[in-house]
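[1] Need coordinates for the below:
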Amino acid sequence: MKAKSLSTQIWMWFIGIIVGLCIILSIVFYVTLENFFEEQMYTYIEQEQKQEINSIKITPSYTQKIKPREVVPALPTVPAVPITESVPKHNIIYNTDTISGQKKEKLEPKIKMEIVQQAKTQKIENKRYEKVVEGKKLYYVISKQKIGNETVYVYSYIWENLKKRIISLLRNIFIGILGVILIILIPIRIISKKLTKPLMILEKDMDRIAKRDWNEPICIEGSEEIKDLARSCECMRQQLVNHDEKQQSMLQSISHELKTPIMVIRSYIQAIKDGYYPRGNLDTTLDVIDQEARRLQKKALDLIYITNLEYLSNHKTLEEDIQLQVIIQQVYERLQYERIDINWNLDLDNIVIKGDYEQWKVVFENILQNQIRYSKDKIEVALKADDENIIFRVYNNGPFIEDEQKHKLFNAFEKGSEGQSGLGLNIVKRIVDMYNGKVWVENQKDGVVFYISMPVKN
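    So this is what the prediction gives:
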């Protein structure tokens, strides 16, 4: 099922909230109005009954029939909404159980007898009663009165189907509210579309970026939340542009770096086929081919390793307890014979971290090979830790590094005069970044120092 647009959802949510409020208010109004109308009904009956009692004229024998007063009162307490279409009817119950009152009596004998029994058991002067008869409510008030020397009971009653009137009133209110809703639906629709318009524009921008058309910046006006979202999307676009530019630059660098050894190998092989040896004889010519092949192999392996690091940076890597000083010592023992003229000085603390042994082996191999390549005759290696950071420091007394070059040194295919693939230090930086560390280089008065800093707790 296709999801509804945000403007439609806002529209429907608004309608749902209004309808829900109408239902809740209807229930509250029903209970409140029912109590209010009942109170008004009883007040109306009691006032009519009081006026009726005051108008009764009883003869000394008390046998005169009551002639009801046909009055339609206009009381201030009667609500504006008519709760009844008739006036109360009044009757008197004598001690002889005879009933005098309205001639057109609509009460059944059974109900009359029940009222008589209630009057006899009533202890207070006035009491309200109600009774449901065939779906209609009978409201009546029994009043104990002293007329002459005789105690009589006057009961006044009125019929009213109150629920139907309340429901009718609420229905009219509900219809009125629905009418108002229908009137304001159009502006609500317009407002919802206006609120969602920036999101629709942003959606088109995202579709454009998904198709790699990301040169045009994202700039959307709207609420602060929309602007924040647009800024985040613009930041993502810029990162994609930078990443694409780096990829294009890397591909160009790879093609350039691989082209040279391949051309040398092919040209030397073709020369051998033609019976010509560029290096004087077959052995020295083959040595050049082997050297270029090794160089090509090194570049290919470094590129594969970088690709693996890209994958590992987004996936959980193997973590084990590794001793950094042990790895550095092993790398030193293997590399020290590449240049026997170098004087080494190692100051290593026993530091254990969680990590991947092979990755840190590559880090120290690449960075120490770089030191061997540029050092005159001295290398100092130190591994220390404080409460916050682990610091690896390696010094060589080689030539200074230009300030502009220091910032590019850890980029892919950036290499010095004695560099090989231009990927060694880039691999170092990628691995250190995976462990939330940083790597940098500084010039000293008599050499160069490389630093690796890593938090104690990764």
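[2] CA atoms for contacts and neighbours, from now on please.
    OK.
[3] As a check, name the ranges of all helices in this protein.
    With DSSP state H as the criterion, the chain has helices at 6-55, 109-121, 162-210, 224-273, 282-313, 324-335, 357-374, 403-408, 424-434.
[4] packing partners for the fourth one?
    Counting contacts by 3 or more Cα pairs under 8 Å, 6 or more residues apart in numbering; DSSP states H and E, helix 224-273 packs against helix 162-210, helix 282-313.
[5] Now the second one, please; I'll put the structures next to each other:
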Amino acid sequence: MSLLKRFGAMVSNSRKNNKKQLSHPKKILQKKRRNLRFKTTLFVQPLTIIIVSFAIILLVFNVLLKLFIAEQAFTAVQNQYDTLDTLYVGDTPETTAEGNIFETTYVIADDSFDIKYISASMYDLSEKKISEKIIDYFSDNDDIEWFDDIDEDDADYSDYQNSLNYFKKVEIDGSAYMIKMQEYPGTLADSYVKQDNNDDSPTYYIFVFANVTPIEELEDYINFILLGLMVIVGIVASISIFLTARKLDRNFGSLKSYILRVGNREKNLPTENFAYREFNEVGQTVERMNDMIDANQRSQQLFFQNSSHELRTPLMSIQGYAEGIKEGVIDAKQAASVIVDESQKMTDLVDDILTLSKMESVQTQLQLEKLNITDLLYDVSWRLKAKADERGITFEHHFDDDYLEIEADEKLLERAFTNILSNAVRYAKTQISISGKLIENQLQITISNDGEAVSEQDQEHLFERFYKGKGGHFGIGLAITKEIVERHKGTITVISNVQETSFIIYLPVK
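    Next up, the predicted model:
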């Protein structure tokens, strides 16, 4: 393949890759449009969390309160039965100081459900009426099943859970009562039943009940308050979340529009100012990326222009000498020599372009191996000795050790050193100095020449592609050198003064 075809193919592939990269974000955006809307997600998810949280709080509160009411009612009723049981066997009951939110009333009735005793005060007519209605209720509903105390065989069950089964909750005149009944065969001793040994003793039924209506009304009131709070908080949260989601959605839409305009390469875009700092940071990042893309495109455009110019110059020279040979006005040997030189320049330039293209490719891997930098620098300087001798330039080598070993890609480092030394041969007056030494975990390589000083302005652009200083030449040799050194995780700098110009390279030993 000819040099022009190789260069043309490389330019064509580069442009195709750029087009693919520009078209790729559109496909990504099309895929994202099928997903949930940003505004919907911001509104629905927080509101759902709030509603579910309130529902869980309400449910847990009601469950715990009902368990608390049942436990308190059971304790109050059971304490009363403990007292009656103690009196039943003829013992004196102990006074308990345990507090309880419920007060209990008990009623003693015979086997015909005729009331024999009510524990309420003789002046408390309401308690007496309730007691009578409770007895009437159970006499009218004689199919109700009651349970005795827990058997010893059931000891593996929770006492509390089993005891709940012995209670009956009934509604009488709009009030709720927790009631328990136990049988006591014996004789009635005023306010309690006393045990006797007579088998013909009558059986008495003692009903103990507690009014749980006030607590249940309090529960309903608290539920009403909680539901009201949930509705109010839900409405306020919905409005707040909706407004925030709408604001975020508008800002996100503006950011998306701005990114699309940047992606479409619109010029002179005004700086967007969003309501949220994060969006502004994204916008600033997009601006920096846009500037980097513009700089890269300008660099590529300049690169292709300079490459074309560099290729055109030797081509015109070759064409001129070829026409001179054709017309017989130029000596063929002289023309052939010039044509060979110009062809070599074109070959070197295309090789440099291809090398730089490969270096910039992410897929390119360094072929690392252990090598002696001292030998490599001697070899490169020896190959350039002929050109140096033509200009009366001598090489001087100064190494702290004859064996300076590092892990590196030998071909690439050889190319980097060749570029620097070729440049030194071009500008040196009498000598080129090459030195190397170890500094901690780095290898310092210094290549100096006694040529004219490089201006500070030129030093800033010396490693740019095709940069031309005063009296200099277009080229990409130093740009390739910098790329190679940085791929080896090293650095390269230039220091120039009236006495000498030095390129200083640092490479990691490991």
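[6] if we can go back for a sec, JSON lines for the helices of structure 1, including mean neighbour count?
    Conversion of those to JSON lines gives the following (neighbours: other Cα atoms under 10 Å):
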{"stretch": "helix 6-55", "mean neighbour count": "16"}
{"stretch": "helix 109-121", "mean neighbour count": "14"}
{"stretch": "helix 162-210", "mean neighbour count": "15"}
{"stretch": "helix 224-273", "mean neighbour count": "15"}
{"stretch": "helix 282-313", "mean neighbour count": "15"}
{"stretch": "helix 324-335", "mean neighbour count": "16"}
{"stretch": "helix 357-374", "mean neighbour count": "18"}
{"stretch": "helix 403-408", "mean neighbour count": "12"}
{"stretch": "helix 424-434", "mean neighbour count": "21"}
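[7] Any figure for the gap between Trp440 of structure 1 and Gln420 of structure 1?
    Plainly put, Trp440 of structure 1 is 20 Å away from Gln420 of structure 1 if you go by Cα to Cα, to the nearest Å.
[8] Correction: the previous question concerned Ile342 of structure 1.
    Distance of Ile342 of structure 1 to Gln420 of structure 1, computed by Cα to Cα: 20 Å.
[9] any idea what sits nearest Arg373 of structure 1, other than its immediate chain neighbours?
    Leaving aside its sequence neighbours, Arg373 of structure 1 sits nearest to Glu418 (Cα to Cα, 6 or more residues apart in numbering; 6.8 Å).
[10] what's around that neighbour, how many residues?
    9 (other Cα atoms under 10 Å).
[11] I'd say it and Ile372 touch.
    No: applying Cα atoms under 8 Å, one finds Glu418 of structure 1 not in contact with Ile372, separated by 10.5 Å.
[12] So Glu486 of structure 2 versus Thr48 of structure 2, what's the distance?
    From Glu486 of structure 2 to Thr48 of structure 2 the distance is 53 Å (Cα to Cα).
[13] My error: substitute Ser381 of structure 2 in the last question.
    75 Å.
[14] Among the helices of structure 1, single out whichever gets nearest to Gln444 of structure 1.
    The closest of the helices of structure 1 to Gln444 of structure 1 is helix 403-408. By Cα to Cα, the value is 12.4 Å.
[15] what's the average distance of that closest one to structure 2?
    Once fitted to structure 2, helix 403-408 of structure 1 is off its aligned match by 1.3 Å on average (mean Cα distance after the TM-score superposition for structure 1).
[16] Now do that helix: distance to the chain's middle.
    Between the centre of helix 403-408 of structure 1 and the centre of its chain there are 43 Å (Cα atoms, centre = their mean, to the nearest Å).
[17] cool, and stretch 316-335 of structure 1?
    The answer for stretch 316-335 of structure 1 is 43 Å, by Cα atoms, centre = their mean.
[18] Contact partners for Tyr139 of structure 1?
    41-42, 128-131, 157-160 (Cα atoms under 8 Å, 6 or more residues apart in numbering).
[19] How about Val448 of structure 1?
    395-401, 441-442.
[20] again with Lys415 of structure 1
    Per Cα under 8 Å, 6+ apart, neighbours of Lys415 of structure 1: 409, 421-423.
[21] Mind doing that once more with 10 Å?
    Contacts for Lys415 of structure 1 (Cα atoms under 10 Å, 6 or more residues apart in numbering) come out as 405, 408-409, 421-426.
[22] what's the most distant pair in those?
    Between any two of these (Cα to Cα), the greatest distance is 16.3 Å, for Gln405 and Ser421.
[23] Farthest-apart pair in the contacts of Tyr139 of structure 1, please.
    Spatial extent of the contacts of Tyr139 of structure 1 (Cα to Cα) is set by the pair Arg128 and Glu160 at 15.0 Å.
[24] Which of those two has more residues huddled nearby?
    A count of neighbours by other Cα under 10 Å puts Glu160 above the other of Arg128 of structure 1 and Glu160, at 20 against 16.
[25] Can you tell me the closest non-neighbouring residue to the more buried one?
    Nearest one to Glu160 of structure 1, counting by Cα to Cα, 6+ apart, is Lys137 at 5.6 Å.
[26] Surely that neighbour touches Lys163?
    Yes: using Cα atoms under 10 Å, Lys137 of structure 1 is in contact with Lys163, at 9.1 Å.
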